[in-house]
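Asker: sharing a model that was predicted from the sequence below.
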Amino acid sequence: MPPSTSANAKTDLDNIEKDVDPVHDVSLELNLAERTRLLRKLDRHLLPLVTLLYLLSFLSQILCHLSGNARIAGMSTDLHLVGLRYNIAAVVFFILYISAEVPSNIILKLYRPSRWLPIIMIAWGLVATLMCLVNTYQELLITRVFLGLTEAGMFPGVNYYLSMWYPRADLATRIALFYSSATLAGAFGGILAYAIEKMDGLGGLHGWQWIFCLEGLATMIIAFAAFFLMYDYPETASFLTEKERSNLVGLLKNDSQNLATHYDFQFVLQALKDYRAWIQSGMFIGLVVPIYAVALFIPTIINELGFSVVNTQLLTVPPYIAGCVCTILAGIYSDIHKLRGPYVIGGAFVSLVGYIILYTQRSPGASYVGAFLATAGVFSTIPVYIAWVSSNVGGDMKRGVVIAMLTGCANLGGICASLIYLDPPRFRVGHGTNIGCLSFSILGTTFAMWYYDRLNKQKEKECREGGITEDRKDEFRNMGDQSPLFRYTI
């Protein structure tokens, strides 16, 4: 059955929103058991598909984005990626990728998630498939630019999509569950690359060309199925009963202080003018540089430690498995404790220790431990950080733009990571840069925790002195997180 029987889900959503009584808070009728059952039902119907979508997205990064898997599989030799050519080809991906993320999330809000996200997937799957026909360095650069354009909206889009379904306090676990697919993609990317390399010569294609072809075809097949399996909004979800829909809408409205959910350009401007969003986006770069360093270079780093190509592909698996476990645990306990900052600091510190080991140690065993810690630690910070930023933005449209700003600015870290691993076999410049980035994020996160706590106390004082109570929340509907009733997560 299609997710929505409506010919125009957006029109249905607008009509339903007008009929909701903002005074009657149905979320208060939910006890803990009912709330848990409702969220579990959302998990069953939403998370498997979005997890699969993002797994394919990150698998594309692992296999097709000039990762070490394709590089050590012979791509560098066949395309003559000498000198800085490999690094430049990695950088050009981000030219259009960064600029397309904010427009993509706006389109997602104006259109339908169940249409826009699969369209994105089909587009990048087609480009990835055609990459198997690349024979020169110049052709590689062109396809990389288009791959960045077509894939830009997936990660911010999925995060924005989930934020429209789950209360803020439950978001980190869900982001962690779908983001953990990235670590699984990293783990199985090495295994798949190892297996696909055995197809070298089949059909006149090299092993690395088969990597591009098969990943792209798989993406398009799943994207086509997503057209029929994905749901749009809580108000139009066919898998919920009428009572469940009413309860979920009330729960989300109460959680957001009944802030605006419709599109208006003023909310886009609110996001673009919010200095906190820009500061947190800058801090996020400090976490993303090590993430991209892992995705782009960890096979190369392990290979430079003296391991064979076959062993290198397989040795990339355990660090990603550890990252998957740490990511899920960090998301779960972050939601349980309703804290974000401490979990970001904890994961960043573990990764920092790993990069210090990589920087200082020479032996393969110790260096592999460093790579293990660096991967496991930094992956666990990303979903918690995104949930933190999402929780501290009021209003649907502003939140969507800020999430896109966050991921867009953070992808500047992808450019940085593409250019810092230039000095094998020790890679001191790369490891040193990651040490600096992680230290910056730890210090910035510590300050942000203090600052948000200070803002909450100021708002509490304003409400107390001005007699502002919950029954006046409709007065501040278009103010976003500037509403005196909005509280920031620490």
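Answerer: Perfect, I can see it now.

Asker: hey, let's count contacts and neighbours off CA atoms from now on
Answerer: Fine.

Asker: now do the end-to-end distance for stretch 252-260.
Answerer: 11 Å (C-alpha to C-alpha, to the nearest Å).

Asker: so how far is it from its chain's centroid?
Answerer: Distance of stretch 252-260 from its chain centroid, counting by C-alpha atoms, centre = their mean, to the nearest Å, is 24 Å.

Asker: another one to put next to it:
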Amino acid sequence: MINATEEVESSSSSIKVEKFQSSTEIEKLEDEESQPVVIFTPEEKKELDKIYRKLDRRIIPALWTLYFLTSFGSIAYGNTLTMNSEVGHTIIKSLNLSTKDTSLASALSTVGFIIFDLPMNIIMTYLAPHAWLSRIVFTDALVYTCYAAVQNNHGLIALRFISGIAGAGVWPGMTYYISLFYPPHRMTRRVGYYFTAAQVSAAATGLVAAGFQKMDGIRGLEGWRWMYLIYGVITIVISLFLVIWLPDDDLNRKPSRFTFFNKLRTLNKYPLTPEEIKLHQKDLSQYRTKTKWTLKTFFSVATNIRIWPLIIMYFGVVGAGNGLAIFGTTLIKAVLKLDSIDVSLLYAPIWFFDLAGILLVTPFSDMYKRARPLVFSLSTLIIIAGLLITTFVDPKWSRYGGLLIAGFGLGATIPTIMSMTADIFSKLHGDIGVAISAALVSGLGNLGTVFCSYALYRGWPSDAARQYRDSNLMMIMICGISIISSFVSFVIAAKLDNHKKLGK
């Protein structure tokens, strides 16, 4: 079974890593609960726990901040659709947008994201990942700052598309980055930790939007323009600190041609001691190896039967999640008939419930790796239950409660999918397998966002009279498809496991 032994060098140690003959053979022999290749003493296991907690303190807050900032601009766009609606200062009225304009602008943001997700993630494997992630934050903020100056529908549509390009690669890039520091059985909880940033960001946009509506008219600018201007400037500054804050995964990286970047590297202190690095690399060596990008690897990942159920799982829940993120204020306003400030304030609790779902459910995804499809399916059923309540139950405030329930269900779904993806493809293709598979799942899966933002809600004007009943039902349908796909993923994994047992 074993073909060769490869030396993996760290700054202080050389770790032996077993390589299999081919990715096909690995897939046949793959077993998520297999015995570890490397044996640790009880003392080493305790030390590993300390090491990962040490990495947590350095990495998780940085990724959390990064994801909070990149999520804020996109989610804030949904609030601009209703901000200061009583005085006609929403982004729709200010720019004289048609229904087609708002739907196209929302969809093109995701299209830009989808097209550039994979190439951006591949570039990241050649460069310093921590610096590349910081670059994404910088360019994303720069583009959103320009929203304060947009004057017409064409400008907005162009900016939404450029926003998608600027932010492309952030979510799969973070998955790739964290896979460089954590083994698969420790990933879901960590992904869940920084994924909470999106929920807090969504809640914050509602609260912040309420505040910025009070600034409406100052120096002749609408509240939404002030929001984007101040957000953009703050985020640009923070993006520069992230280069120093996020640790570099390569201790032997060659110096840059630019003196400025070399000075930044001297400020970026690695969080582990040489002894801790040695034990950390020993742990990681049994799960993945450093590999180079090739077209053969790309096609091997893209044609692997295991990636397509993951893409469809992502399609459904990300469509529902972004449907609520972009049009949550629209739904609340349609059902409760409140003023725009109250709508913004009621938008925030949806994402606090989402946060609770992450914190309460994702630990089970790590504890029971084989049951990850079940964890995903149960969470998705909660989304469906919430949407059904929002659509059909009276009185009206109960419908708002349905949005809170749907938010709770959303929490654990995306982190579970991304952990499954990293776990499967790191075993098959090493680090580049994680980068490619994460980008494909995120990129193609985000077609669900295009579907929900372009075809549903404001993209379906006649549905407004039904309080968006049919749009909600379409989201329920795609969530159901995601559940079916999770079952398919489970069956494929069970068959591969059975192949291994027969091989024994």
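Answerer: Perfect, thanks for sending it. Please read all numbers here as calculations on a predicted model, not as lab measurements.

Asker: got a TM-score for the two of them?
Answerer: With the length set by TM-score structural alignment, normalised by the length of the first structure, the two chains reach a TM-score of 0.87; 449 aligned residues with a C-alpha RMSD of 2.2 Å.

Asker: what about the helices in the stretch 401-504 of the second structure?
Answerer: With DSSP state H, counting those that start in this stretch as the criterion, the stretch 401-504 of the second structure has helices at 413-445, 447-450, 469-503.

Asker: now for those helices, which one comes closest to A62 of the second structure?
Answerer: Within the helices of the stretch 401-504 of the second structure, the stretch nearest A62 of the second structure is helix 413-445; the backing value is 17.3 Å (C-alpha to C-alpha).

Asker: against which helices or strands is the closest one packed?
Answerer: helix 23-29, helix 99-126, helix 170-179, helix 187-212, helix 295-302, helix 307-336, helix 340-367, helix 372-392 (3 or more C-alpha pairs under 8 Å, 6 or more residues apart in numbering; DSSP states H and E).

Asker: mind putting those in a markdown table, distance to L264 of the second structure included?
Answerer: Below are these laid out as a markdown table (distance: least, C-alpha to C-alpha, whole Å):
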| stretch | distance to L264 of the second structure |
| --- | --- |
| helix 23-29 | 39 |
| helix 99-126 | 18 |
| helix 170-179 | 19 |
| helix 187-212 | 24 |
| helix 295-302 | 33 |
| helix 307-336 | 36 |
| helix 340-367 | 34 |
| helix 372-392 | 40 |
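
Asker: before we move on, back to that, I'd like the helices of the stretch 401-504 of the second structure laid out as a markdown table, including distance to A334 of the second structure and mean neighbour count.
Answerer: Below are the helices of the stretch 401-504 of the second structure laid out as a markdown table (distance: least, C-alpha to C-alpha, whole Å; neighbours: other C-alpha atoms under 10 Å):
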| stretch | distance to A334 of the second structure | mean neighbour count |
| --- | --- | --- |
| helix 413-445 | 27 | 26 |
| helix 447-450 | 21 | 25 |
| helix 469-503 | 11 | 18 |
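
Asker: which among those is found nearest to S109 of the second structure?
Answerer: helix 447-450 (8.6 Å).

Asker: and the closest one, which stretch of the first structure?
Answerer: Aligned using TM-score structural alignment, helix 447-450 of the second structure spans residues 412-415 in the first structure.

Asker: that stretch: average distance to aligned residues in the second structure?
Answerer: The superposed stretch 412-415 of the first structure is, by mean C-alpha distance after the TM-score superposition for the first structure, a mean 0.9 Å from where its aligned residues fall in the second structure.

Asker: burial count for E235 of the first structure?
Answerer: By other C-alpha atoms under 10 Å, 21 other residues sit near E235 of the first structure.

Asker: I'd say it and L252 touch.
Answerer: No. If you go by C-alpha atoms under 8 Å, E235 of the first structure and L252 don't touch, sitting 10.9 Å apart.

Asker: what about the aligned residue in the first structure for A348 of the second structure, how many residues nearby?
Answerer: In the first structure, the residue paired with A348 of the second structure is V317, using TM-score structural alignment. Residues within reach of V317 of the first structure, counting by other C-alpha under 10 Å, total 21.

Asker: same check on T259 of the second structure?
Answerer: 10.

Asker: who's in contact with the most centrally placed residue in the first structure?
Answerer: Nearest residue to the geometric centre of the first structure (C-alpha atoms, centre = their mean): F155, 4.5 Å. By C-alpha atoms under 8 Å, 6 or more residues apart in numbering, the contact set of F155 of the first structure is Y54, T407.

Asker: tally up the residues packed near the nearest residue to the match of A348 of the second structure once chain neighbours are set aside, please.
Answerer: Nearest non-adjacent residue to V317 of the first structure, counting by C-alpha to C-alpha, 6 or more residues apart in numbering: A187, 4.0 Å away. Per other C-alpha under 10 Å, the neighbour tally for A187 of the first structure reads 25.

Asker: now Q151 of the second structure
Answerer: 13.

Asker: equivalent analysis for T380 of the second structure, please.
Answerer: Applying other C-alpha under 10 Å, we find 28 residues neighbouring T380 of the second structure.
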